[in-house]
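Asker: Sequence and predicted structure, then a few things I'm wondering about:
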Amino acid sequence: MRLVQFEVSNGERRVGVVEGSQVREVLSAHSVRELALAAIEAGVGLVQQVQSLGLGDSHHYAELLADLKILPPLDHPDPAHMLISGTGLTHLGSASARDKMHQQAGDDSALTDTMRIFRWGVEGGKPAAGQAGVQPEWFYKGDGSIVVRPGAAFPVPPFAEDAGEEPEIGGLYVIGHDRKPYRLGFAVGNEFSDHVMERKNYLYLAHSKLRSCSYGPELRVGELPRHLAGTSRILRNGEAIWQNEFLSGEANMCHSLENLEYHHFKYSQFLKPGDVHIHFFGTATLSFADGIRTQPGDVFEISQAEFGAPLVNRVGSADAAFEPGDVITL
């Protein structure tokens, strides 16, 4: 089952099930989060909860996408109760592009921190079930306010040095009243980062991740296929300027999903009842590694057949939110 959240003509929210070219409304459901919390309370799965409510009116999916009526497939009414985070160096082959950025000039033989963490993952990232493996790289990206709906533009701040895509799969979670994380499913995501800033110094990685992101348009309920092969491409003036295969799933990863989830949710501050978590699982495909530099107006298109419609966003701009000296002393 694939779910979407969308707005109808009067601005009200709906939850829908994707059925081919149509989206069928889930009766009495206004958010996937509420749907998930109700399923947890009832002790049933998300699919069973949808089936218990039934389906209503149909909407043309393509029109909802074109009119930017499709919302991210999971969110929170209070963005402060939504955590966007991620992990990297999790995919086989993911270390090469990152390692190029972090090599010490004139010392290609030095083992970088990138390669060291990647090797740790290869050696210990897939422990036996119920066991903790080596911890991966982890980063904070923002709260719910940084999420851009499918089809919309990424607001690139004036201090940004790059506007680069990161095609990834993200896990979508709600914390139950029992303080346990419940995975609703997965979505295609664009984790969107500043790779020029990261390349300057690895300690700038945290800064480079504080950008917008997008995921969806669909939530794929259930387990993640072991092998996923999709496409990431960039369009400029309607023409593709770069395209590459985008692999994911545990068959293409050096960490198990269980291990990545453990090393995120082991922190008690991430187990607040009702909160929403979006956790990106990393990628091995970056246009930046191929020398591509994006421009305002460029369009990112990330597709995985198992996740339905592609995720499309473009490079936009944003005014400065703060200037030097603007802190006020009380």
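Answerer: Cool, the structure landed.
Asker: okay, CA-based contacts and neighbour counts for the rest of this
Answerer: OK.
Asker: The stretch 1-150 of the chain: helices as residue ranges?
Answerer: For the stretch 1-150 of the chain, the helices defined by DSSP state H, counting those that start in this stretch occupy 32-42, 46-53, 61-66, 94-102, 113-124.
Asker: show me what contacts the closest residue in space to Arg98 that isn't next to it in sequence?
Answerer: Leaving aside its sequence neighbours, Arg98 sits nearest to Thr114 (CA to CA, 6 or more residues apart in numbering; 6.8 Å). When contacts are counted by CA atoms under 8 Å, 6 or more residues apart in numbering, Thr114 touches Leu89, Ala95, Arg98, Asp99, His102.
Asker: again, but for His91
Answerer: Neighbour list for His91: Ser248, Asn252, Met253, Cys254, His255, Gly282, Thr283, Ala284 [criterion: CA under 8 Å, 6+ apart].
Asker: can we see that at 7 Å?
Answerer: Taking CA atoms under 7 Å, 6 or more residues apart in numbering, we find His91 in contact with Asn252, Met253, Cys254, Gly282, Thr283, Ala284.
Asker: before we move on, what about Glu306?
Answerer: Glu306 touches nothing, counting by CA under 7 Å, 6+ apart.
Asker: So it belongs to a helix, correct?
Answerer: Yes. Glu306 forms part of a helix when assessed by DSSP: H, G, I helix; E, B strand; the rest coil.
Asker: how much space is there between it and Glu245?
Answerer: 15 Å (CA to CA, to the nearest Å).
Asker: and the contacts of His91 as CSV, adding secondary structure, neighbour count and distance to Gln131?
Answerer: Output for those, formatted as CSV (DSSP: H, G, I helix; E, B strand; the rest coil; neighbours: other CA atoms under 10 Å; distance: CA to CA, whole Å):
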residue, secondary structure, neighbour count, distance to Gln131
Asn252, helix, 20, 21
Met253, strand, 26, 18
Cys254, coil, 23, 16
Gly282, coil, 24, 22
Thr283, coil, 25, 24
Ala284, coil, 25, 26
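Asker: Mind putting those into CSV with distance to Val188?
Answerer: CSV is the format used below for the contacts of His91 (distance: CA to CA, whole Å):
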residue, distance to Val188
Asn252, 16
Met253, 16
Cys254, 19
Gly282, 11
Thr283, 11
Ala284, 14
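Asker: Presented hereafter is structure B, for comparison with structure A:
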Amino acid sequence: MLLSQYDKSGRAQVVVRDGTEAFELATGASLHQLALDCIARGDSLRDRVAAIGLGRAVDLAQLYEDRRLLPPVTHPDPAHLHLSGTGLTHLGSAATRDAMHAAAEAETDSMRMFRMGLDGGKPADGAPGVQPEWFYKGNGAALVAPGAALVSPGFAGDGGEEPEIAGVYVIGPDGTPHRIGFALANEFSDHVTERANYLWLAHSKLRPAAIGPELLIGALPASVEGLSRIRRGGEIVFEKPFLSGEANMSHSLANLEHHHFKYGLFRQPGDVHVHMFGTATLSFGAGVATEDGDLFEIEAAPFGLPLRNPLKQAAPREGRAEVRTL
């Protein structure tokens, strides 16, 4: 089952797709409200959707074309939606990152962290494994809808895609995280800034991100095969497959989730979390320099419609950020 949301007269309307046809869920509740309702009732999301029932059929592709699709999950207060992620979690991720940070005849911190994940990222006994690289991207103000522009700030070195899978969560009243589902994600980053100095990784990640358009409900397939491409005008300037899912990762999802939600800060009731699990495919690693107007496309069969977002380069700002004394 796939869930999505679109803007219906200023509110988020949940759409259900199980096969080729899509229908409105027969409620005015957003997915955030629906998830909290499931927690309160002790229902699964599938059972709650079945109990509520379906309304009229909708054309998701047309809603996409009309720019009416929303991120599959939102929060009424964007400050209570958190975007974060992990890196060096995929079996193919180390080579690109290592090349970005390589020093002569020295193993990089990136490669050491990758090896730590290989050795201890999937503990067999269910205990916590080694912690992954972790980064913060922003709050709900940085979450971009499918079809909307990913804006690279004027001070950025570049704006590049990162095709990933994200887990989407809501925190219950007792502080327990509940996973709603999984979505395609473009964890948009500044790889030029990151390459200049690894300690600038935190800066390079403070960029918008997009997820969706649809949310996969239930278990994530062990292996996910997708495709990442960049269109420039009528030409495809980059296209490469990507692999995700636990079979292609050095960490288990449970381990990545543990090392995020072990912090009490991230277990505040009602909050929404979008946590991205890492990538192994970057156009930057293939030598592609993105340009204003490029269209990023990320697709994988289990997730329904592809995630498309154009790149918009913001104009440089004159001077430094002004701070005023009160």
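Answerer: Structure received. This structure is a prediction, so every number in the text was calculated from the model and none was measured.
Asker: For Ile169 of structure 1, state which of the contacts of Thr114 of structure 1 is nearest.
Answerer: Leu89 (13.6 Å; CA to CA).
Asker: distance of the closest one from Ile328 of structure 1?
Answerer: 40 Å.
Asker: Identify the residue spatially nearest to Leu69 of structure 2, adjacent ones excluded.
Answerer: Looking at Leu69 of structure 2 with CA to CA, 6+ apart, the closest residue is Tyr6, at 4.2 Å.
Asker: what's the answer for His258 of structure 2, then?
Answerer: His258 of structure 2 sits nearest to Pro128 (CA to CA, 6+ apart), 7.1 Å away.
Asker: What lines up with Gly140 of structure 2 in structure 1?
Answerer: By TM-score structural alignment, Gly140 of structure 2 lines up with Gly144 in structure 1.
Asker: what's the answer for Ala300 of structure 2, then?
Answerer: For Ala300 of structure 2, the aligned position in structure 1 is occupied by Gln304, per TM-score structural alignment.
Asker: what's around that match, how many residues?
Answerer: Residues contacting Gln304 of structure 1 under the criterion other CA atoms under 10 Å number 21.
Asker: Next one: it from Gly216 of structure 1, what distance?
Answerer: For Gln304 of structure 1, the distance to Gly216 of structure 1 - CA to CA - is 11 Å.
Asker: same check, this time on Asp298 of structure 1
Answerer: 19 Å.
Asker: Comparing those two, which residue is more hemmed in?
Answerer: For Asp298 of structure 1 versus Gly216, neighbours defined as other CA under 10 Å are more numerous around Gly216 (31 against 22).
Asker: tell me the contacts of the aligned partner of that one in structure 2?
Answerer: Taking TM-score structural alignment, Gly216 of structure 1 has Gly212 as its aligned residue in structure 2. Listed by CA under 7 Å, 6+ apart, the contact partners of Gly212 of structure 2 are Pro71, Pro72, Pro146, Ala183, Leu184, Ala185, Leu307.
Asker: Next up, the contacts around the residue nearest to Leu69 of structure 2.
Answerer: So Tyr6 of structure 2 contacts Ala12, Gln13, Val14, Arg68, Leu69, Leu70 (CA under 7 Å, 6+ apart).
Asker: Give me the number of neighbouring residues for Glu168 of structure 1.
Answerer: 26.
Asker: Quickly find the element holding it.
Answerer: Using DSSP states H and E, Glu168 of structure 1 maps to strand 167-175.
Asker: Pull up the aligned stretch in structure 2 for that strand.
Answerer: Strand 167-175 of structure 1 maps onto residues 163-171 of structure 2, going by TM-score structural alignment.
Asker: okay, now the alignment partner in structure 2 of Tyr204 of structure 1: neighbour count?
Answerer: Under the alignment (TM-score structural alignment), Tyr204 of structure 1 pairs with Trp200 of structure 2. Neighbourhood size, Trp200 of structure 2 [other CA under 10 Å]: 15.
Asker: Can you classify the closest residue in space to Val168 of structure 2 that isn't next to it in sequence by secondary structure?
Answerer: What sits nearest to Val168 of structure 2 in space, not counting adjacent residues and going by CA to CA, 6+ apart, is Val274, at 4.7 Å. With three-state DSSP as the basis, Val274 of structure 2 sits in strand.
Asker: Strands of the stretch 151-300 of structure 1, start to end?
Answerer: Ranges of strands in the stretch 151-300 of structure 1, per DSSP state E, counting those that start in this stretch, are 153-154, 167-175, 181-190, 214-215, 219-221, 228-236, 239-248, 276-280, 299-303.
Asker: For the second one, name the packing helices and strands.
Answerer: Using 3 or more CA pairs under 7 Å, 6 or more residues apart in numbering; DSSP states H and E, the elements in contact with strand 167-175 of structure 1 are strand 181-190, strand 276-280.
Asker: average gap between the longest one and structure 2?
Answerer: Okay, so that is strand 181-190 of structure 1. Its matched residues in structure 2 lie on average 0.3 Å from strand 181-190 of structure 1 after superposition (mean CA distance after the TM-score superposition for structure 1).
Asker: That strand: how far from the chain's middle?
Answerer: Relative to the chain's own centre, strand 181-190 of structure 1 is displaced by 8 Å; criterion: CA atoms, centre = their mean, to the nearest Å.
Asker: And that strand, what does it pack against?
Answerer: Using 3+ CA pairs under 7 Å, 6+ apart: strand 181-190 of structure 1 touches strand 167-175, strand 214-215, strand 219-221.
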